[in-house]
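**Student:** Sequence and computational prediction follow.
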Amino acid sequence: MSVNEPTTRLVILISGRGSNMRSIIEAINHQQLDARVAAVISNRPDAAGLEYASSQSIPTKIIDHKAFADRESFDRALAQQIDEFNPDYVILAGFMRILTAEFVEHYQNKLINIHPSLLPKFKGLDTHQRAIDAGEKEHGASVHFVTAELDDGPVIMQAKVQVMPDDSAQTLAARVLEQEHQLYPAAIQKLVNVKQD
C-alpha cells in the first residue's frame, strides 16, 4: 500500500445499475472522496453495475440470493464475503434486499444507506409520489446508518429539492437522484473525516 493510498475501505452492495456506486467511484477518482472501494458485491448476476466496477479494476463478487433457502442463510453468506474485504463501511447503493437484524447488528455503525426522502418522512417505497400527494414543498434524500427498523437509523446528511407544482413522481425522482449522486460521496467523506480526527 502506497503512503498516499486512502485507508478507509468501502464495500458497496448493489442489485442493479449502481448509479450511486458509480458516483462514489467517480468521487474517489476525482479526489473528492478519500476512500477506496475494496469490492462491489451484488445479489444479482445480471446487475449492470458489476461491469462498471470491473472496468475500474475493482473486485466484484456475486452472492445470488436465489441460491439460498432463506434470508438468514443468504445474509450469513453475504457477511462472510464482505468480511473477507475487511471494510470500514458497507455501502448500500440500490441493494434491493431487506437485511436481517442479525446482519444489521453485525455491521452496527458501519452499514450506510441512501433513501430518497427527507427522513423521518416517507420511509419505505414510492417516496416521490407520496411527497407530492402530501403537498410537500420540499423533498430530497437522506444518507443514514442502517438499523434493524426500515429506513430508521441516524441521519448522516441530507440534500433537499423543491417540489414544483407541475412535478410528477418521475420528474421529482430525477432531480432527487441528481442530488443523491452528490450527497452520497459527501456523506461518506464526512464519516472519513470523523474517523481521521
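**Tutor:** Alright, I've got the coordinates.

**Student:** CA atoms for contacts and neighbours, from now on please.
**Tutor:** Will do.

**Student:** Residue 189 touches residue 33, doesn't it?
**Tutor:** Yes: in this structure, residue 189 is within contact of residue 33 by CA atoms under 8 Å, at 5.5 Å.

**Student:** residues of the stretch of helix or strand residue 22 belongs to that come out buried?
**Tutor:** Following DSSP states H and E, one finds residue 22 within helix 19-29. By 16 or more other CA atoms under 10 Å, the buried positions in helix 19-29 come out as 19, 20, 21, 22, 23, 24, 25, 26, 27, 28.

**Student:** Now tabulate those residues in CSV and tack on distance to residue 54.
**Tutor:** CSV is the format used below for the buried residues of helix 19-29 (distance: CA to CA, whole Å):
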residue, distance to residue 54
19, 14
20, 16
21, 12
22, 11
23, 15
24, 15
25, 12
26, 14
27, 17
28, 15
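
**Student:** In addition, the following structure is provided for comparison:
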Amino acid sequence: MSKAGPIRLAVFASGSGSNFEALVKAIRKQTLEAEVALLVSDKPDAFALTRADTLAVPSVSFYPKQFPSKEVFEREVLDHLKEADIDLIVLAGYMRIIGQTLLEAFDNRIINIHPSLLPLYPGKQGIQDAFDAGDKETGVTVHLVDEGIDTGTILAQEKVVIDPDDTIESLEEKIHAVEHVLYPEVIQTYIKKLQKEYA
C-alpha cells in the first residue's frame, strides 16, 4: 500500500456489472482515487465482461466447476491477481463465497456490497427477502469480507424506503441507484485508511 501510483483494484462480478461500471466512472470523474486493473468473473457469459471490453478494462473469466477444488480455483485466480499487482478486491454482484486462499492473501482487503441492511437478509436474495417480508425500509451495506456469508465488519449502510406502490423491479432500481453512489465513496474512504496504515 505504500507503493507509488494509484491503488489497483480487482472487481469480481457474476452478473451485469452495473456496480463495476459505476466504479470505473467514479475513477474517471476522479471521485475515486484508484485504478480498476482487472475484472474477474466466475461466469464467462456475464454481461460484466462486455462492459469491461467497452470500458477497456482487462478481464479474466473461469468456469469454477472445471477445477478439482475451490482451493485450486482460488489459486488460479490469485495468480492473475498477483500478475496484475492488485491491492484490493472489490466484490460487485459476485455470487460465490470467498474461500481461505483469497481471504488469507487479501486479509482485510476484500470489500463487498450487499442489498440489505445487514445483519438482516444475508445471502443471494436480500432485495426479494425484504420485499416479501413487507418491510417499510431496506438498504445497502458495504462490508469487509470474512469466512461467513455477509458477516464481515460493516463499513457503511444507507437506508432505502420501500413505498407501498413499489414493485420488486422499482425497489431494485432504487437499491442500485444508492449502490452506485455509496460504493465508490466507501471504497475511497477505505483506501485512505489503508494508505495511512501501510505508510
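**Tutor:** The structure has been received and is ready for your questions. Since this is a predicted model, take the numbers as computed values, not measurements.

**Student:** Give me the TM-score for these two chains.
**Tutor:** Between these two chains, after superposing, the TM-score reads 0.89 (TM-score structural alignment, normalised by the length of the first structure); 193 aligned residues with a CA RMSD of 1.8 Å.

**Student:** nearest to residue 182 of the first structure, of the buried residues of helix 19-29 of the first structure?
**Tutor:** Ranked by distance to residue 182 of the first structure (CA to CA), these are led by residue 23 at 7.4 Å.

**Student:** contacting residues for the closest residue to the closest one other than its chain neighbours?
**Tutor:** Spatially, and ignoring its direct neighbours in sequence, residue 23 of the first structure is nearest to residue 181 (5.4 Å; CA to CA, 6 or more residues apart in numbering). Residues in contact with residue 181 of the first structure (CA atoms under 8 Å, 6 or more residues apart in numbering) are 19, 20, 23, 24.

**Student:** Between helix 19-29 and the helix or strand where residue 181 of the first structure lies, find me the angle.
**Tutor:** Assessed by DSSP H and E, residue 181 of the first structure sits inside helix 169-196. Relative orientation of helix 169-196 of the first structure versus helix 19-29 (axes from the mean of the first three to the mean of the last three CA atoms, to 10 degrees): 40 degrees.

**Student:** Give me the mean distance between helix 169-196 of the first structure and the second structure.
**Tutor:** Here the mean offset of helix 169-196 of the first structure against the second structure after fitting is 1.4 Å, by mean CA distance after the TM-score superposition for the first structure.

**Student:** gap between that helix and the chain center?
**Tutor:** In terms of CA atoms, centre = their mean, to the nearest Å, the centre of helix 169-196 of the first structure is found 9 Å from the chain centre.

**Student:** likewise stretch 189-197 of the first structure?
**Tutor:** Its chain's C-alpha centre and that of stretch 189-197 of the first structure lie 17 Å apart, by CA atoms, centre = their mean.

**Student:** And for stretch 59-77 of the second structure?
**Tutor:** Relative to its chain's centre, stretch 59-77 of the second structure lies at 18 Å (CA atoms, centre = their mean).

**Student:** same question, stretch 154-163 of the first structure
**Tutor:** Centre to centre, stretch against its chain (CA atoms, centre = their mean), the figure for stretch 154-163 of the first structure is 14 Å.
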